[in-house]
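K.L.:
Got a predicted structure here, sequence first:
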Amino acid sequence: MDLEKIRRDYALGSLQRAQLSDSPHRQFELWLQQAIEADLNADPTAMTLATVNQQGVPSQRVVLLKGHDEDGLRFFTSKGSRKGQELALNRKVSAHFSWLPLERQVEVKGEVSPLTEQQNDAYFKSRPKASQVGALVSHQSQPIDSRKQLDEEFTRLMEHYADTEVPRPEQWGGYLIRPTEFEFWQGGRNRLHDRFVYTLAENGWQVQRLQP
């Protein structure tokens, strides 16, 4: 493969300061809604979450956004997973949304705080039973000898909880990302992309255009 020859120009639109909301939360909500309505054939709520371990080594994985308002962005996971352990050591995170068919990206930086047990229970109960059992089966990020072990345990627990409520695993729960920075990226011709960063200051959100 000659990867150097794979390229395309970005020409769907541009982004000007006058088009932006003064609130990054409202701007994010607008772009998210447009990504959902565009039916991108991909999950528009998927975000790449970056965390850092005790040695300063970063890791990334895709999680799903399950809520957003002026307080921040919410997602759920196993707190015993690698990401959960890293968040216990360092609450600073970066989340990235890639809506490339729209030639758009959004990066959010901030700190996480755990959601309440009531919030965890409410969302867990809203999940399909198979997803609930899957969370109970998997000790996320831990080694396992074979896929067969997972499948057999899943089948066993699906039968066990066929007529009863699935208990939420103690280590399963959610986080709120409280943003301190948003960056909105719109692809532009000749690689002259439009980038605007919102930074949280004492007197509110400050907006600055960045060079591409």
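P.N.:
Okay, I see it.
K.L.:
Could you use CA atoms for every contact and neighbour count after this?
P.N.:
Fine.
K.L.:
Going along the chain, name the helices of this protein.
P.N.:
All helices of the chain, identified by DSSP state H, fall at 24-37, 82-89, 117-126, 129-137, 147-160.
K.L.:
Tell me which other helices or strands the second one touches.
P.N.:
Secondary-structure packing of helix 82-89 (3 or more C-alpha pairs under 8 Å, 6 or more residues apart in numbering; DSSP states H and E): strand 46-52.
K.L.:
before we move on, back to that, to Gly188, which of the helices of the chain lies closest?
P.N.:
Among the helices of the chain, the nearest to Gly188 by C-alpha to C-alpha is helix 24-37 (16.8 Å).
K.L.:
Please produce a markdown table containing the helices of the chain, extended by mean neighbour count and distance to Tyr10.
P.N.:
Below are those laid out as a markdown table (neighbours: other C-alpha atoms under 10 Å; distance: least, C-alpha to C-alpha, whole Å):
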| stretch | mean neighbour count | distance to Tyr10 |
| --- | --- | --- |
| helix 24-37 | 16 | 17 |
| helix 82-89 | 18 | 34 |
| helix 117-126 | 14 | 38 |
| helix 129-137 | 18 | 38 |
| helix 147-160 | 14 | 42 |
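K.L.:
then this one, side by side with the first:
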Amino acid sequence: MTPEAKTTLPSMRVSYEAGALDETFLADTWHEQLQLWFDEAVGAELPEPNAMVLATADADGMPSSRTVLCKGFDERGLVLFTNYTSAKSHDLSATRVAAATFPWYAMQRQVNVRGEVEKVRSDETAEYWAQRPRGSQLGAWASPQSRVVTGRPALQSALTGIERRFADAEKVPVPPHWGGWRIRPDVVEFWQGRPDRLHDRLRFRREGESFTVERLAP
């Protein structure tokens, strides 16, 4: 780190004054509140508003995180799709828990979701798969996700082979190693930046079959 960076980083700060989050105006359920904020993120034309940082840990407790795309949410939870042989899927299979955060920086907001995970039904996977561009479908067949490869040419070669394999197929089938995961929330926290770092943090926490709402200190 350069001397200039050491000097700059401690002084970097933004006063969050874009909004507030009050219990009075909170939706009745976490997924309705998430829908409200998601719609506002889309309306604000944020880049990739459905992007979320997915955090997992392996069987030894080693954590990792990466940005993925949320492809659906409802009262059951948040859904993402991936290769079932990927590093993230190995983590999810081992621990059966995950956390995800929507980082809507431009709106001075974030939403954090934590809970157990489950694989989505095959018919749900097939429904989403049919909506994917053909190139993305072929890429899912070609990529040995998270594995070491010799270089970019190896990936291109694999893709070329898959393109030939399905050249005469009107529809590309779902790979047996590919599908969806659902995070079933136990906790959903809505965070709104406020001045003087006294941020608004309202949390939906599962209690049995329902959720209770709590305010957390910033």
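P.N.:
In hand now; what should we look at? Computed from a prediction, not measured in an experiment: that's the story for all the values here.
K.L.:
against structure 2, where does stretch 4-11 of structure 1 fall?
P.N.:
Aligned using TM-score structural alignment, stretch 4-11 of structure 1 spans residues 10-17 in structure 2.
K.L.:
Now do the end-to-end distance for the matching stretch.
P.N.:
20 Å (C-alpha to C-alpha, to the nearest Å).
K.L.:
And the contacts of that stretch?
P.N.:
Identification of contacts with stretch 10-17 of structure 2 by C-alpha atoms under 8 Å, 6 or more residues apart in numbering yields Gln108, Gly193, Arg194, Pro195, Asp196, Arg197.
K.L.:
Make a markdown table out of the helices of structure 1 and add distance to Thr48 of structure 1.
P.N.:
Below are these laid out as a markdown table (distance: least, C-alpha to C-alpha, whole Å):
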| stretch | distance to Thr48 of structure 1 |
| --- | --- |
| helix 24-37 | 15 |
| helix 82-89 | 12 |
| helix 117-126 | 21 |
| helix 129-137 | 20 |
| helix 147-160 | 25 |
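K.L.:
Nearest to Arg17 of structure 1, out of those?
P.N.:
helix 24-37 (11.6 Å).
K.L.:
got the contact list for Trp129 of structure 2?
P.N.:
If a contact means C-alpha under 8 Å, 6+ apart, then Trp129 of structure 2 has Gln137, Val174 as its contacts.
K.L.:
One more pass at 7 Å, please.
P.N.:
Val174 (C-alpha atoms under 7 Å, 6 or more residues apart in numbering).
K.L.:
Alignment lookup: it to structure 1.
P.N.:
The alignment partner of Trp129 of structure 2 in structure 1, by TM-score structural alignment, is Phe124.
K.L.:
For the spatially most central residue of structure 1, which non-adjacent residue is spatially closest?
P.N.:
The residue lying closest to the centre of structure 1 (C-alpha atoms, centre = their mean) is Met47, at 3.2 Å. Of all residues not flanking Met47 of structure 1 in the chain, Phe97 sits nearest, at 4.8 Å (C-alpha to C-alpha, 6 or more residues apart in numbering).
K.L.:
ok, how many other residues are close to that neighbour?
P.N.:
Burial of Phe97 of structure 1 is recorded as 20 neighbouring residues (other C-alpha atoms under 10 Å).
K.L.:
for Ala5 of structure 2, same thing?
P.N.:
Counted with other C-alpha under 10 Å, the neighbours of Ala5 of structure 2 add up to 9.
K.L.:
Would you mind measuring from it to Met12 of structure 2?
P.N.:
Counting by C-alpha to C-alpha, the separation of Ala5 of structure 2 from Met12 of structure 2 is 10 Å.
K.L.:
swap in Phe73 of structure 2?
P.N.:
For Phe73 of structure 2, the distance to Met12 of structure 2 - C-alpha to C-alpha - is 35 Å.
K.L.:
same question, Ser93 of structure 2
P.N.:
Taking C-alpha to C-alpha, one finds Ser93 of structure 2 at 39 Å from Met12 of structure 2.
K.L.:
To which residue of structure 2 is the residue nearest to the centre of structure 1 aligned?
P.N.:
Taking TM-score structural alignment, the alignment pairs Met47 of structure 1 with Met52 from structure 2.
K.L.:
Counting neighbours, which of the contacts of stretch 10-17 of structure 2 comes out on top?
P.N.:
Busiest of the contacts of stretch 10-17 of structure 2 [other C-alpha under 10 Å] is Gly193, holding 24 neighbours.
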